[in-house]
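Colleague: Kindly return the folded structure for what I paste below:
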Amino acid sequence: MNKLEPQAGACRVYLVIANPGGPDIADLKLDFILFNQDQVIEKRVAASLAPVAAGKTTVKLFDIDGQDCARIGSVLINDVMSCGTAEGAIADCAKRITPSSRTAAKLFK
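Modeller: Now for the predicted structure:
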């Protein structure tokens, strides 16, 4: 997680996603749980982050409607809802994810 940016009535999340070893990821949808500063659950959000080409680093962003960025204390990658190539699902996709954050909010799994 690289940046949280306030928008009109929303919080925009910027994620830097690296796929150094491949394969091309055609489908990637993650389930996130947002916690406030007191570690109480604020919201649950699903985000589609594909495509991510092999050997590529890319920035994906999505808006969380009704969320104040300043209230986000941490973000849990709760589940990998879908992950796959054009040929099919990737086994153990969650193990490939190494979360980190450059914001005050922690990103973890």
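Colleague: going forward, measure contacts and count neighbours with C-alpha atoms only.
Modeller: Fine.
Colleague: who touches the longest strand that the chain contains?
Modeller: Ranked by residue count, the top strand of the chain under DSSP state E comes out as strand 74-85. Applying Cα atoms under 8 Å, 6 or more residues apart in numbering, the external contacts of strand 74-85 come out as 23-37, 39, 89-90, 93-94, 105-109.
Colleague: Buried only: go through those for me.
Modeller: 24-36, 94, 105-108 (16 or more other Cα atoms under 10 Å).
Colleague: Next, the second sequence, to be compared with the first:
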Amino acid sequence: MTGLTASLRLLTSTLAMSLAMVPARARQPALVPALALELNGAQPSEKGCRLTFVVNNNLGADLFKAAFEIALFNEAGGVDRLTVLDFKDLPVGKTKVTRFDLAGTDCAKVSRVLINSATECAGTGVEPNACMRKLKTDTRTGIAFGV
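Modeller: Predicted coordinates:
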């Protein structure tokens, strides 16, 4: 058993050293092209409700214009309103924080924010439907958020 234990230790050490020599980039999974949109906050403002979004463009190209039609649902599940949020330009690989003040909206009564469609999705080499097809959503609020 002593020879087998020594062989296993040698094999484990060799494997560990081999993995340590592989660059970190080679061990990480490839980045899947996506447009990550996070509803990061919803706070009352002087105008109504301020929604804060964190956006990260990993589509592989700059977006010159990105805008989404959203639907706001009230606490009873009914659609309260439709509006378009213009995120303007979204450089590739950059994280951007954007706020929108929704006049006449009570944050406490918003139960869900639905991304209905992309009204604008323009960039060199970017398919017009990429903003919706490759959209990944998340929320850090108590409001449901997604497509």
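Colleague: thinking again about what came up before, list the buried ones in the longest strand of the first structure?
Modeller: Neighbour-count burial for strand 74-85 of the first structure, counted by 16+ other Cα under 10 Å, picks out 74-78, 80, 83-85.
Colleague: TSV please, covering those and showing distance to Ala54 of the first structure.
Modeller: Shown next, in TSV, are those (distance: Cα to Cα, whole Å):
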residue	distance to Ala54 of the first structure
Ser74	29
Val75	26
Leu76	25
Ile77	22
Asn78	24
Val80	19
Cys83	14
Gly84	12
Thr85	10
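Colleague: Aligned counterpart of Ala144 of the second structure in the first structure, please.
Modeller: Per TM-score structural alignment, the equivalent position to Ala144 of the second structure in the first structure is Lys106.
Colleague: quick one: Asp89 of the second structure and Ala61 touch, right?
Modeller: No - checked against Cα atoms under 8 Å, the pair Asp89 of the second structure and Ala61 is beyond contact range at 11.2 Å.
Colleague: how about Val110 of the second structure, what's its match in the first structure?
Modeller: Matched to the first structure by TM-score structural alignment, Val110 of the second structure sits across from Ile72.
Colleague: For its match, which non-adjacent residue is closest in space?
Modeller: If the residues on either side of it in the chain are set aside, Ile72 of the first structure comes closest to Asn36, at 4.7 Å by Cα to Cα, 6 or more residues apart in numbering.
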